[in-house]
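Got a sequence here, can you model it:
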Amino acid sequence: MNNLILVGFMGTGKTTVGSALAASLGMPHRDLDAAIIEQEGCSIPELFTRHGETYFRDVESRLLAQLLDNGPQVLTTGGGAVLRKQNVAVMLAKGTVIALNASEEEIIRRLENDTSRPLLAGGVAERVKTLMAERAGAYDFAPIQVDTTGKSLEALVDEITAQVVESAEGGKQ
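Model (predicted):
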């Protein structure tokens, strides 16, 4: 099996689902944001404050490409990793991309008490609505699309596993 790459808007469950999926498949799990924090030696909000979003996105792009060369693995990305065309291209070239999504209401509920996300500064509900509108269609490139709203972790892992197997079998024709 090759790299499985989880993308999606913040709060859709990428890290939680990715960790469970990796455990279920016996694959290593890497989280792109955690790798950035490890490499840079500070939190993502600190990175944004010190160097700005462009610097963060540059580090994100570089590490994404490096990590995907170390597969097979389950790699979870930050919600904005898809904003650069080069990231989308490298993900599609080096693995199977799975987009997680959830309803706006569900995302707001999941994120309303999260203070670790710099892009949500200034009000979670307002920022989620604005960012979701700005990123409409940004995750549509992923061949596998999974809605996480109201589903158990076990059900999500089963659904993704079934779709990955089906996708792999479809590619062997």
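
alpha carbons only for contacts and neighbour counts from here, please
Fine.

can you map out the strands along this structure?
Taking DSSP state E as the criterion, the chain carries its strands at 3-8, 29-31, 74-76, 95-101, 144-147.

Could you export these as CSV, including mean neighbour count?
Below are those laid out as CSV (neighbours: other Cα atoms under 10 Å):
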stretch, mean neighbour count
strand 3-8, 26
strand 29-31, 21
strand 74-76, 28
strand 95-101, 23
strand 144-147, 16
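
Residue 40 is nearest to which of those strands?
strand 29-31 (14.3 Å; Cα to Cα).

who's in contact with residue 3?
Residue 3 makes contact with 68, 71, 72, 73, 74, 75, 94, 95, 96, according to Cα atoms under 8 Å, 6 or more residues apart in numbering.

Could you rerun that using 6 Å?
Counting by Cα atoms under 6 Å, 6 or more residues apart in numbering, residue 3 touches 71, 72, 73, 74, 95.

before we move on, back to that, could I get the strands of the chain in a markdown table, plus columns for distance to residue 135?
As requested, the strands of the chain are exported to a markdown table (distance: least, Cα to Cα, whole Å):
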| stretch | distance to residue 135 |
| --- | --- |
| strand 3-8 | 10 |
| strand 29-31 | 21 |
| strand 74-76 | 18 |
| strand 95-101 | 12 |
| strand 144-147 | 15 |
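
of these, which approaches residue 125 most closely?
Minimum separation from residue 125 across those (Cα to Cα) falls at strand 95-101, 16.4 Å.

That closest one relative to strand 3-8, how many degrees between them?
Orientation of strand 95-101 against strand 3-8 (axes from the mean of the first three to the mean of the last three Cα atoms, to 10 degrees) gives an angle of 20 degrees.

for strand 95-101, packing partners?
strand 3-8, strand 144-147 (3 or more Cα pairs under 6 Å, 6 or more residues apart in numbering; DSSP states H and E).

here's the other one to compare against:
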Amino acid sequence: MNIVLMGYMGSGKSLIGSNLSKKMKMDYLDLDDYIENQEKKSIAKIFEDHGEIYFRKKESFYLNEVLNTYNDTIISLGGGTPCFAGNIEMIINKDHVKSIYLQTSLDELTNRLFAERSKRPLIAHLESLEDLKDFIRKHVFERSFYYNQADYKITTDQKQVDQITEEITSLLF
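Reported below is the predicted structural model:
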């Protein structure tokens, strides 16, 4: 079985995925890291050189590759991965995949992302907390349709990583 973690950027997918893999003694794969390794450049550089459409096509290609190649792996997706190119269908139609939506509130996401926005191409240009909050609000509204198709939903607000990890393991086993 593979476990796919999805949610908006800043929801904790990478941190929780890494922690969950240790607890469950499963391999861990961050799809963004995988793409960077395959493409030999950062996500930011891919966006800069080729644009978002190119990136989304590559992202879908590599998601398909990972889902068809890896087993017993925790996979953290990029925030937009489920929302493009039929990726959510690819995820939910695989018998060996369980998907989990890490749902995080608007305020929590805004607070987490503001300090690290320079490292994230989609929000690097936003100067104020209010601009960032408006941006996140719009994206989460648009993406919720896809995220809510996950097999399970975990609310992450006010929870420690170990607590979320425990919640996920109790859901799955």
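
Quantitatively, what TM-score do the chains reach?
After superposition, the two chains reach a TM-score (TM-score structural alignment, normalised by the length of the first structure) of 0.90; 164 aligned residues with a Cα RMSD of 1.2 Å.

count of residues packed around the spatially closest residue to residue 2 of the first structure that is not a sequence neighbour?
Ranked by Cα to Cα, 6 or more residues apart in numbering and with sequence neighbours excluded, the top spatial neighbour of residue 2 of the first structure is residue 72, at 4.8 Å. For residue 72 of the first structure, the neighbour count with other Cα atoms under 10 Å is 17.

got the contact list for stretch 5-18 of the first structure?
Contacts for stretch 5-18 of the first structure (Cα under 6 Å, 6+ apart): 74, 75, 76, 77, 79, 97, 98, 99, 100, 101, 102, 107.

of all these, which comes closest to residue 168 of the first structure?
Closest to residue 168 of the first structure, out of all of those and judged by Cα to Cα, is residue 97, at 11.9 Å.

Contact partners for that closest one?
Taking Cα under 6 Å, 6+ apart as the test, what residue 97 of the first structure contacts is 5, 142.

That one and residue 170 of the first structure: what is the separation?
Distance of residue 97 of the first structure to residue 170 of the first structure, given as Cα to Cα, to the nearest Å: 15 Å.

do the same with residue 31 of the first structure
In terms of Cα to Cα, residue 31 of the first structure sits 28 Å off from residue 170 of the first structure.

Residue 45 of the first structure: which of the contacts of stretch 5-18 of the first structure is nearest?
Taking Cα to Cα as the measure, residue 45 of the first structure lies nearest residue 79 of the contacts of stretch 5-18 of the first structure, at 14.4 Å.

Excluding chain neighbours, what is closest to the closest one?
Take residue 79 of the first structure and drop its neighbours on the chain: the residue closest to it by Cα to Cα, 6+ apart is residue 9, 4.5 Å away.

how about the helices and strands packed on strand 95-101 of the first structure in CSV, adding distance to residue 86 of the first structure?
Converted to CSV, these look like this (distance: least, Cα to Cα, whole Å):
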stretch, distance to residue 86 of the first structure
strand 3-8, 15
strand 144-147, 19
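
quick one: which of these is nearest residue 27 of the first structure?
Closest approach to residue 27 of the first structure among these (Cα to Cα): strand 3-8, 9.3 Å.

What lines up with residue 161 of the first structure in the second structure?
Alignment note: residue 161 of the first structure maps to residue 169 in the second structure; criterion TM-score structural alignment.

actually residue 113 of the first structure, not the one I typed
For residue 113 of the first structure, the residue aligned by TM-score structural alignment is residue 115.

For that match, which residues are in contact?
No contacts exist for residue 115 of the second structure under Cα under 6 Å, 6+ apart.

Against residue 52 of the second structure, how distant is it?
From residue 115 of the second structure over to residue 52 of the second structure the distance is 23 Å, taken as Cα to Cα.

Residue 122 of the second structure too?
Distance, residue 122 of the second structure to residue 52 of the second structure, using Cα to Cα: 10 Å.

for residue 17 of the second structure, same thing?
Separation of residue 17 of the second structure from residue 52 of the second structure (Cα to Cα): 25 Å.

How about residue 65 of the second structure?
20 Å.

now swap in residue 130 of the second structure and tell me
Distance from residue 130 of the second structure to residue 52 of the second structure, by Cα to Cα: 24 Å.

The two: which is more packed in?
For residue 130 of the second structure versus residue 52, neighbours defined as other Cα under 10 Å are more numerous around residue 52 (15 against 12).
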